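Engineer: just coords:
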């Protein structure tokens, strides 16, 4: 928000100096980003009119001008400005005036006397324009000091506002904060309703529900659209970063900057019927004031005239009904649009407008009537015309209603760590425009409609803190007992999981939760994706459904920069469409490519394979004691022979799928421009880290017995299936089961394999006998033969 210091001081009378005012604004949260001081050294600069111009006899680009300087008489000035001409009114620096580092003296330029200097805006430090003399209005008082005429000295102040302070996008809104901080009062605003001088009205229909609950209009007939924007208004606009265009356009800009309420002026004679507000229809188009054509859809809110689109609500008006110098009858519009109906619409069209910027953050729903009366008064006073009655359409049920907030005295003191006097609290809240009623415990406070940011007690505490002054709050160390929270014994910590993967040579990555929809489509993971209504960019338009696509993209960027061995992991949330709100799932994923180990002299280099990545996952599962089972996977992005779905087994031996592990499909790797094979895993974090409550048990004092068995089984039989059978058949004395050999070749029939395993048996109450061991082995052999066709290898 950029504004003129003098304009602000018109709304709030304060004795603070310019530097004190800037410091106060920053201290109360309205950070002064830039302050440009204007017109501080213009003594001796007056308004002058060029009467005659003649070519300089010795220079083609210079003119000898006879200049009327009022009481100083007629002065001869040599000038090289291209726009110097008879009748032009411009600033004149008289002899003895200091302009920057230059002191004006009587001089001869190429033999011709010059008694002063006609100035550009840049030379006077008022603007960056140095293309010619600063042109003043023809009715400017000749001989008057330029500073008095332009309302100087002044300063252009630019604030860096936070999104919650939409009320400060108007000079008057800033004035309330300044008044509260400096102990001043905001001057009353002249917004007395203008009497209607005729009956001309335009009916208004609201058909957008809560998106547009209030719309006001007024017809002003007989306006002189060619009227010149007054100097005081034009200068305030310039110092607020707005270039004056024409009076009818300038007055709506002026009211918006002063009050914070965007407005629009239509040429009444170009409107064909009643006005309305509705959702746009697919395929509708509108030529905007800037000349662009906007293609619309039902997300946009539009202003209509006999169902013809004439404006983009809350953003920009249409070209077909704009005011011009030929306009005689004006239709003024001031409306309230809900922020949700405007947010993101400008960006979708590649626009950024002052109106959209304000409506996106929230505009006071009570401002439209004040703004339309204020604008009417300015138009009638400057450009004439006869105003008609104000027409208002309102859906009262959809207007935001401020709710009272209880501010407790004890809560205020507890949060701030200090006591603020009751009188000071009431003064601050009242100065900010809040309605305050004292109660036994504190204050019942109702914020004005413009303060969308005040909703809970802590918001009021913040208001007291920033206006009372953060430097007035003593610095104290926190006291009291700290409540210690014991970590859960039924869950391993995420910190341990991170540390385990780091110990296994992985680096943690943090990726955006937003991804490109095309990337998810390549992975065939787009189903259930949550599309963003207001994405940061087209490449970040969908919430991620898995961690792997973003993590592999990070791996690819590293691989493309000469990193042949990359190992990354990430812990984060994924999102999927659900009935009420997106379903969030916390997951852990890791990816790797290149050699299994970093380059070294003590180990022969070999490429990473499935068992390496499986070992990393098993070490992670060991943190919680999770028993994992791996089954063939049908994921579309996975290599069909080198990937598996991961199941966590419960005490009953049943498995619940918690994720995936393996190599990416070669077609996907090619689509992602990956030259190396990429392995990875992704699992739901909570079931992986869950663990049984630890229970202490004594170690058996009796010896264990080991029996080694080798079985020949069909190649298709998996070890997981065999070990499940062994554990079931061996009974409670089985303490351990290890696979220590796999063989296929000479001596084993084609299509079969030999698996050698060790059974470790032990009892807690006695020493096992040979009969006990043989019985367990017999049960295992029989079960394996029955379930898998396994036979003892001879």
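Structural biologist: That came through fine. What you are looking at is a predicted structure, and each value in this text was computed from that prediction instead of being measured.
Engineer: switch to C-alpha atoms for all contacts and neighbour counts from now on
Structural biologist: Fine.
Engineer: what's around residue 743, how many residues?
Structural biologist: Counted with other Cα atoms under 10 Å, the neighbours of residue 743 add up to 14.
Engineer: how about the nearest residue to it, chain neighbours excluded?
Structural biologist: residue 754 (4.9 Å; Cα to Cα, 6 or more residues apart in numbering).
Engineer: Beyond the helix or strand that contains that neighbour, next helix or strand please.
Structural biologist: For residue 754, the element it lies in under DSSP states H and E is strand 752-761. Next helix or strand after strand 752-761 toward the C-terminus (DSSP H and E): helix 770-788.
Engineer: Just say helix, strand or coil for the most centrally placed residue in the chain.
Structural biologist: By Cα atoms, centre = their mean, the chain has its centre lying nearest to residue 536, at 7.9 Å. Three-state call for residue 536 (DSSP: H, G, I helix; E, B strand; the rest coil): coil.
Engineer: Just list the residues touching the residue nearest to residue 743, thanks.
Structural biologist: Applying Cα atoms under 8 Å, 6 or more residues apart in numbering to residue 754 gives the contacts 710-713, 741-744, 748, 793.
Engineer: The same query, at a cut-off of 6 Å, please.
Structural biologist: Listed by Cα atoms under 6 Å, 6 or more residues apart in numbering, the contact partners of residue 754 are 711-712, 742-743.
Engineer: would you turn those residues into JSON lines with secondary structure?
Structural biologist: As requested, the contacts of residue 754 are exported to JSON lines (three-state DSSP):
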{"residue": "711", "secondary structure": "strand"}
{"residue": "712", "secondary structure": "strand"}
{"residue": "742", "secondary structure": "strand"}
{"residue": "743", "secondary structure": "strand"}
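Engineer: what's the closest of the residues you listed to residue 490?
Structural biologist: residue 742 (36.8 Å; Cα to Cα).
Engineer: try it against this one:
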């Protein structure tokens, strides 16, 4: 919220200077983000009129102007502004005036004397516009001090408001807070109703239920659409960050800044009536004031004229019914919209408007009538016209009702830790515009309808604390005793998993929980949870996996000449709820992604690229921390490389298992869509599968020797090692202790469609030494099962 300091001072009786006012605003939670002094040191700057102007004899872009400075006489000024012309009134900095860091002196410009400088708003420090001279109204008094005429000095104050303080998006709302903080009073601001002088009106109707419970309209005929915005109004708008456009538009902006109520003005002659509010229909289109075409759906509210969309309710007016300088008859409207009906609608269309910014946070439902009366009075005073009656449609039952809150004296002392006098509490609450009635143990307090943020007792205590002063609440160390918590050996702390990944040379990353829906399409992922009010179009869906965000981070690093990237993340993923109305399902996971060399650059071993087995090794190291047995089965995930990715299963005691994640290399097609030109491997696991540590089993080492038999096998390409291993374990019997794959070969001497695998069988008994016959019998059983189930043969 940006506003003029002098404008605020009109609404509050305070003697606090600029610095004290700024400090008070920040101290009560209305942080002053920027304060720009305006018009300080404009001595010897006066209103002047150009009475003659001729081309400079030595410069095409300069003019020699004769300027009337009133009591200061007529002066010759050399000026290069493109809008300098006879009859123009503009600021004149006379000799001796100091403009910024420049002191004006008499000088010769290309041989012609110049006794002062005609100024733009930028040169005066009032605005950033340097395109020409500041054009003053024709009735500006020649020779008058410019500062006096423009109401200077002043300052432009910009507040960084928290989302709950919607009432401070208007000068009046800010005034109440300043009055409470400085011990002053808010200036009375009674807006008398404007009596109608004609019967002209348009019917208004509501068809949006609780989303739009109040709508008011008024016809004003015979206005001067070409009327100029008065200087005092234009300056207040400009100092509030709004560039004046035309009077009929400016007056609605002025009332919005003053009261906090957005308004709109339609050209009455372009409306048929009745004017109403309803939900949009899917696919309806509307051309907005900025010229863009908006296509809306059922989530939007529309202002309609005989069911024809003419404005996007709470966001922006329509182009086809806008007011122009040719407008003679105006239809003013002011409404109350429920915040939930406006939140996110402007961002969905890529817009950001002052109206939506206010309606999203909540506007006083009693303001529409006050605002329409205020705007009517200003229009009649400046542009003339005859007003019709105010027509109102209201669903009283759907209007928000102020809550009556019981505030206890003891509760204030308990929460704040200090005792505040009853008189001070009543002063603070009354100064903020709250209705306060004393009761036995405290007060019964009713907040004004503009304070959407006050609903419970703690809200009132917060108001007391911030106005009384946080700096006046003493710092006291809390008392208490620490409780010693014994760690549970059956639980694997998530920080231990983080340390394990870091120890294996992975770096932790933190990504947004929101992702671009386009990412999910590229990854061929389903089930993303769309946000109702996204921060931006690129952050519109809750992530169903961690890998897309991690891969995007990896791609950004690769694009910045980082050849070796190894990232992991611990976070939550989201799935749609099981039933409507429930919260999304959150699942904690750990994921990782890597590219480049498997080892950091060094001389001790040959360089090789990170591959599937590096990612698999990281997964197995995490599983070992929880004593979890894993199986890896061929994966059909569309984002995984076929043949180089696997689904991860946790094996339970029964021999079967549950899927807990994925590991592998990303599909080349996906990498092409992501503009990632290097292979990348990664994994993603459910944390729940790793959080419970399985009981450790200890066994004494057998005193009898083990026997090893190595088998070289010809295996069809389609047969996976996991299936071979399962078959070996099932057929070898209880004497098998381990099966190890230690060689794989494809090439000369191996038939096409086959691969050579060499594995070692480790056999051992606990009570005796195995005989050669027993060993040969186990090997025979294993080979028979492998040949029967998988077509495997002994390699000759």
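Structural biologist: Now that the structure is in, tell me what you want to look at. As the structure is a computational prediction, the values presented were derived from the model and not from experiment.
Engineer: measure residue 673 of structure 2 to residue 547 of structure 2 for me?
Structural biologist: Remark: distance between residue 673 of structure 2 and residue 547 of structure 2 (Cα to Cα, to the nearest Å) = 15 Å.
Engineer: Which one's more surrounded, these two?
Structural biologist: For residue 673 of structure 2 versus residue 547, neighbours defined as other Cα under 10 Å are more numerous around residue 547 (20 against 12).
Engineer: Against residue 566 of structure 2, how distant is the residue lying closest to that one once chain neighbours are set aside?
Structural biologist: Spatial nearest neighbour of residue 547 of structure 2, excluding adjacent residues (Cα to Cα, 6+ apart): residue 591 at 6.4 Å. Separation of residue 591 of structure 2 from residue 566 of structure 2 (Cα to Cα) stands at 11 Å.
Engineer: And residue 387 of structure 2, by the same measure?
Structural biologist: When residue 387 of structure 2 is compared with residue 566 of structure 2 (using Cα to Cα), they lie 71 Å apart.
Engineer: got it, and residue 339 of structure 2?
Structural biologist: 44 Å.
Engineer: The two: who's more crowded?
Structural biologist: Legend: neighbour count by other Cα under 10 Å for residue 339 of structure 2 and residue 566, higher for residue 566 (25 against 19).
Engineer: Provide the secondary structure category for the more buried one.
Structural biologist: Under three-state DSSP, residue 566 of structure 2 comes out as strand.
Engineer: can you pull the contacts of residue 385 of structure 1?
Structural biologist: 221-223.
Engineer: make that residue 172 of structure 2, sorry
Structural biologist: residue 259.
Engineer: quick one on the thing from earlier: matching the residue nearest to residue 547 of structure 2 against structure 1, which residue comes up?
Structural biologist: Aligning on TM-score structural alignment places residue 591 of structure 2 opposite residue 589 in structure 1.
Engineer: Downstream of the helix or strand encompassing its match, the next helix or strand is which one?
Structural biologist: Using DSSP H and E, residue 589 of structure 1 falls within strand 583-593. Using DSSP H and E, the next helix or strand after strand 583-593 of structure 1 towards the C-terminus is helix 610-621.
Engineer: buried stuff in stretch 769-780 of structure 1?
Structural biologist: 773, 776-777, 780 (16 or more other Cα atoms under 10 Å).
Engineer: Please identify the residue in structure 1 that aligns with residue 383 of structure 2.
Structural biologist: By TM-score structural alignment, residue 383 of structure 2 lines up with residue 383.
Engineer: residues near the residue nearest to that match when sequence neighbours are not counted, how many?
Structural biologist: Closest residue in space to residue 383 of structure 1, ignoring its immediate chain neighbours: residue 224 at 5.0 Å, by Cα to Cα, 6+ apart. Residues within reach of residue 224 of structure 1, counting by other Cα under 10 Å, total 20.
Engineer: so residue 224 of structure 1 sits in a strand?
Structural biologist: No: going by three-state DSSP, the assignment for residue 224 of structure 1 is coil, not a strand.
Engineer: was I right about it contacting residue 386?
Structural biologist: No: judged on Cα atoms under 6 Å, residue 224 of structure 1 makes no contact with residue 386 at a distance of 11.0 Å.
Engineer: Quickly find the element holding residue 335 of structure 1.
Structural biologist: Assessed by DSSP H and E, residue 335 of structure 1 sits inside strand 330-336.
Engineer: can you give me the helices for the stretch 51-200 of structure 2?
Structural biologist: Assigned by DSSP state H, counting those that start in this stretch, the stretch 51-200 of structure 2 shows helices spanning 121-124, 146-150, 171-182.
Engineer: same deal with the stretch 201-350 of structure 1?
Structural biologist: 231-239, 247-259, 339-342, 345-348.
Engineer: Out of those helices, which is closest to residue 369 of structure 1?
Structural biologist: helix 247-259 (11.4 Å).
Engineer: still on that earlier bit, next, the angle from the strand holding residue 335 of structure 1 to helix 247-259.
Structural biologist: Following axes from the mean of the first three to the mean of the last three Cα atoms, to 10 degrees, one obtains 20 degrees for the angle between strand 330-336 of structure 1 and helix 247-259.
Engineer: Show me the contact partners of stretch 205-223 of structure 2.
Structural biologist: Contacts for stretch 205-223 of structure 2 (Cα under 6 Å, 6+ apart): 201, 276-279, 328-338, 341, 383-388, 390-395, 398-399.
Engineer: helices or strands next to the strand holding residue 335 of structure 1 in the packing?
Structural biologist: strand 214-221, strand 264-267 (3 or more Cα pairs under 6 Å, 6 or more residues apart in numbering; DSSP states H and E).
Engineer: Looking at those strands, which one is packed in the most?
Structural biologist: Ranked by mean neighbour count, these are led by strand 214-221 with a mean of 24 (mean count of other Cα atoms under 10 Å).
Engineer: average gap between it and structure 2?
Structural biologist: Strand 214-221 of structure 1, aligned to structure 2 and superposed, deviates on average by 1.4 Å (mean Cα distance after the TM-score superposition for structure 1).
Engineer: Where in structure 2 does that strand fall?
Structural biologist: Under the criterion TM-score structural alignment, strand 214-221 of structure 1 matches residues 214-221.
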